[in-house]
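In: Below is the structure, and that's it, no one-letter string:
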């Protein structure tokens, strides 16, 4: 597991946060007023929350691949058996019990590809665990402890929107596998969006020491409630350098609620519009005092945004009264809204304020038709999908984007070997237009000495030719 991620270095302004907070809330905070108060301890909070923080151990079987053993002539000449030796690969992380029945939330990267998952409680007992839900867009996974009927200690969620820069927090996890460890610090920043870890770029930044093994562990406030799930660090050395990131509890709550309801995938509201972040140049052209908000680039016909009256060039500045700094902030705010209701958008249109009400509904996903290419071809081992409105929303594409998209690539597959990547959009193969997954499956099933492929990666069209 060494993916307590080395996040990209961000700008030096470390103490920005989204929106303004009620001064009355700030009055609840105060600095120590006497030497006696400096002797106060966090022990009561730790004793209360520690039993709900667990260690997560994941294991998977991998083959010790020797490229020469892939050659049947080599194996036959040297009498080497075709079956290659296997090795158990292990990773460790942390987790938090969020339901008395034994539901544990952790990071996807802690248990990714695991054949076996075990959870160790603070009292040293171990349980086998099954994976109920993996949400790669947030890097959150929910596990359930097996073969147990007892009620476990849990952590309640705090409202992460009420956190303030400077609040004291505790980080609890299993760094480097040394055992459960508690560190403390403050919230260094809120709404950190330029981190580059998950689809939803909206993190709590803290200087509480977080190290490899803390992934999936708890960030708790001074009320002993779960403020976030520790996920990543910025580090040049691999150890803590005082810049750690946690997924806010309001996002964690959404994923856990889906798992509790039996859902296998998290469903989120769909706006039905493509947005872009306001750059300084765009801000100047719009006559804005600062580059903030989310600019509407295009609107999907008959989608929630179109029905609400949202138009291209509108600037979304707030949702339900919460200010929007950029595209990532809007994505997070919308994703944490409950389906079935409505959200109020504050919009600037031609310099004038407009209020719109948008319905919170999921994107249409019929016709995705995900398949894995098994035929011997450059695409062998790639999972592909037709681009539905739901897929376009996930990948921030225009709803009318043509082609099929690669959604997953297996390790040690032909597709991975030739350099295909998740998110690649395949437009044509050997001069045949690819409009749906069945088209690519058919083309991949034909033999060819050369494969001429046109694809789009990162907005750029690429033409490649591969040997058969």
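Out: The structure has been received and is ready for your questions. Bear in mind the structure is a predicted one, so any value in this text is a computation, not a measurement. Residues are numbered from 1 along each chain as shown.

In: Could you use CA atoms for every contact and neighbour count after this?
Out: Noted.

In: for the lengthiest strand in the chain, the distance to its chain's centre please.
Out: Ranked by residue count, the top strand of the chain under DSSP state E comes out as strand 86-99. Computed by C-alpha atoms, centre = their mean, to the nearest Å, the chain-centroid distance of strand 86-99 equals 18 Å.

In: Please apply the same query to stretch 446-460.
Out: In terms of C-alpha atoms, centre = their mean, the centre of stretch 446-460 is set 29 Å apart from its chain centre.

In: what do you get for stretch 155-168?
Out: With C-alpha atoms, centre = their mean as the basis, stretch 155-168 stands 20 Å off its chain's centre.

In: now the end-to-end length of it.
Out: Terminal residues of stretch 155-168 lie 17 Å apart, using C-alpha to C-alpha, to the nearest Å.

In: List the buried residues in it.
Out: 155-158, 160-161, 163-165, 167-168 (16 or more other C-alpha atoms under 10 Å).

In: okay, now the one to match up with it:
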């Protein structure tokens, strides 16, 4: 059997990334090299992979209507609450001597007590610096840690299909284990299970329960991804594993060190869809690929430089994008405040233009208001819709002016939900949160609310 190995012990280039020369692989030239296998690599990398034990206390309401599709929302505040401890087990990777650790959100998110155990059995308390459910990533800080073993980050854009990789983690709580495989796919999006949505490296290295948050390393010992999930029909490890690329991990670490507690993504202000074979024919493309813009917000940075619905975005930052998730990934890796080159097909010709990446604007002001006791729906929290609100609730780009941020107890019993767009009250359109609050205060006897929820337009009628 032919084994391909990297000469171990090489250093890293500038910025902690291996240079092309350092990453060059060669065939073992002696029986001693073949017999070693992955032993030197595991000895080098394993001390930086940790076991994570997390727990949180949640209040669970014991309601006789729990699980009932009709009464559970109507009586959601009915019954006593009891505390219950939820435990989770997973893995993490130390990325710096001062104890910065990356793991999955589904391992440590919302936890109140986190313990981290190193391979040498040392234990540290940890706190979450930054966590993001959508990316399924979390950055931790080990308390009182110094001179920690750690892994360097390799640029995941240099990873190629066929590279040998190792997955290191703590599956099933049995202790640290190592599995091997190859990178079997790049730019996978929309295929992982769990909370994560986005762009993944695909591997056939087994990723079992408890491996989540563990390291996916190359044959130089550099981190190329954080293991997050496995797609399997049987429920076992014989499936396709997915890892979050190190390029995104690097941006998470940078934002955590800058003091962010929530991950900030650049705002595109657009809606689009992948170009399939049918669309490619209509757009006169020789093959499917890219994202066709279907809608643009007036404040979008893409609209600011002349992009229009119907244009096809092909590359962001010199990298091809074929799904909205890939585009969000490329923008997130670049980060807010940077400028990226975007290549698009416009009116049958290729055009490349610089796009300034910005955070979702808070204009117009939210003007968050809460309805009072004299209102038809007291305790209702309303806000004006702006790009930041659109991003927060996943709203359509150009729909309505007022959103329900919190329905309150009365609104919840009427069926309102956070993110509902309030279109009209008693047949009169509402343009601002102030108008909506005033209309609810003046409502008499019968009240009609027209709301938009996702793609559904609903009407709620009730009597005071």
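Out: Sure, I can see it. It should be emphasised that the depicted structure is a prediction, and the values quoted were computed from it without experimental measurement.

In: Give me the TM-score for this pair.
Out: Once superposed, the chains reach a TM-score of 0.78 (TM-score structural alignment, normalised by the length of the second structure), with 431 aligned residues with a C-alpha RMSD of 4.0 Å.

In: now, which of the buried residues of stretch 155-168 of the first structure sits nearest residue 254 of the first structure?
Out: residue 157 (11.0 Å; C-alpha to C-alpha).

In: Wait, that closest one touches residue 256, no?
Out: No. The criterion here is C-alpha atoms under 8 Å, and residue 157 of the first structure misses it with residue 256 at 10.8 Å.

In: counterpart of residue 134 of the first structure in the second structure?
Out: Correspondence of residue 134 of the first structure to the second structure, assessed by TM-score structural alignment: residue 131.

In: Show me what counts as buried in stretch 87-104 of the second structure.
Out: Under the neighbour-count criterion of 16+ other C-alpha under 10 Å, stretch 87-104 of the second structure has 88-96, 98-104 buried.

In: dump the residue contacts of residue 128 of the second structure.
Out: 108, 138-141 (C-alpha atoms under 8 Å, 6 or more residues apart in numbering).

In: Out of the residues you listed, list just those in strands.
Out: Within the contacts of residue 128 of the second structure, residues falling in strands by DSSP E are 138-141.

In: what about residue 262 of the first structure, which SS state?
Out: coil (DSSP: H, G, I helix; E, B strand; the rest coil).

In: Quick check: the gap between it and residue 100 of the first structure.
Out: 16 Å.

In: Residue 315 of the first structure too?
Out: Distance of residue 315 of the first structure to residue 100 of the first structure, given as C-alpha to C-alpha: 44 Å.

In: and the residue positioned nearest the centre of the first structure, what does it touch?
Out: The centroid of the first structure falls nearest to residue 138 when counting by C-alpha atoms, centre = their mean (2.2 Å). The neighbourhood of residue 138 of the first structure, defined by C-alpha under 8 Å, 6+ apart, consists of 198-200, 247.

In: Let's see that with 6 Å instead.
Out: Residue 138 of the first structure makes contact with residue 198 under the criterion C-alpha atoms under 6 Å, 6 or more residues apart in numbering.

In: Assumed it was part of a helix.
Out: No. With three-state DSSP as the criterion, residue 138 of the first structure is assigned coil and is not in a helix.

In: if we can go back for a sec, which one among the buried residues of stretch 155-168 of the first structure gets closest to residue 228 of the first structure?
Out: Nearest to residue 228 of the first structure among these, with distances taken as C-alpha to C-alpha, is residue 160, at 7.6 Å.

In: when you align them, which residue in the second structure goes with the closest one?
Out: Aligned by TM-score structural alignment, residue 160 of the first structure pairs with residue 156 of the second structure.

In: wait, its match sits on residue 223?
Out: No. If you go by C-alpha atoms under 6 Å, residue 156 of the second structure and residue 223 don't touch, sitting 8.6 Å apart.

In: circling back: could the ones in strands among the contacts of residue 128 of the second structure be laid out in a markdown table, adding neighbour count?
Out: Compiled in a markdown table, these are given as follows (neighbours: other C-alpha atoms under 10 Å):
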| residue | neighbour count |
| --- | --- |
| 138 | 29 |
| 139 | 29 |
| 140 | 25 |
| 141 | 20 |
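
In: In terms of distance to residue 239 of the second structure, which of the residues you listed ranks first?
Out: Nearest to residue 239 of the second structure out of these is residue 138 (C-alpha to C-alpha; 24.8 Å).

In: contacting residues for that closest one?
Out: Counting by C-alpha under 6 Å, 6+ apart, residue 138 of the second structure touches 102-105, 130-131.

In: In space, what's closest to it - neighbours in sequence excluded?
Out: residue 131 (4.1 Å; C-alpha to C-alpha, 6 or more residues apart in numbering).

In: Distance from whichever strand or helix holds the one you found to the middle of the chain?
Out: Assigned by DSSP states H and E, residue 131 of the second structure belongs to strand 123-132. Strand 123-132 of the second structure sits 17 Å away from the centroid of its parent chain (C-alpha atoms, centre = their mean).

In: so how much does that strand differ from the first structure once superposed?
Out: Between strand 123-132 of the second structure and the aligned residues of the first structure, the post-superposition mean distance stands at 1.5 Å (mean C-alpha distance after the TM-score superposition for the first structure).

In: Show me what counts as buried in that strand.
Out: Residues of strand 123-132 of the second structure classed as buried by neighbour count (16+ other C-alpha under 10 Å): 123-132.

In: closest to residue 272 of the second structure among those residues?
Out: Out of those, the member with the shortest distance to residue 272 of the second structure (by C-alpha to C-alpha) is residue 132, at 23.5 Å.

In: Return the residue of the second structure aligned against residue 62 of the first structure.
Out: Match for residue 62 of the first structure (TM-score structural alignment): residue 58.

In: I'd say that match and residue 86 touch.
Out: No. If you go by C-alpha under 6 Å, residue 58 of the second structure and residue 86 don't touch, sitting 7.3 Å apart.
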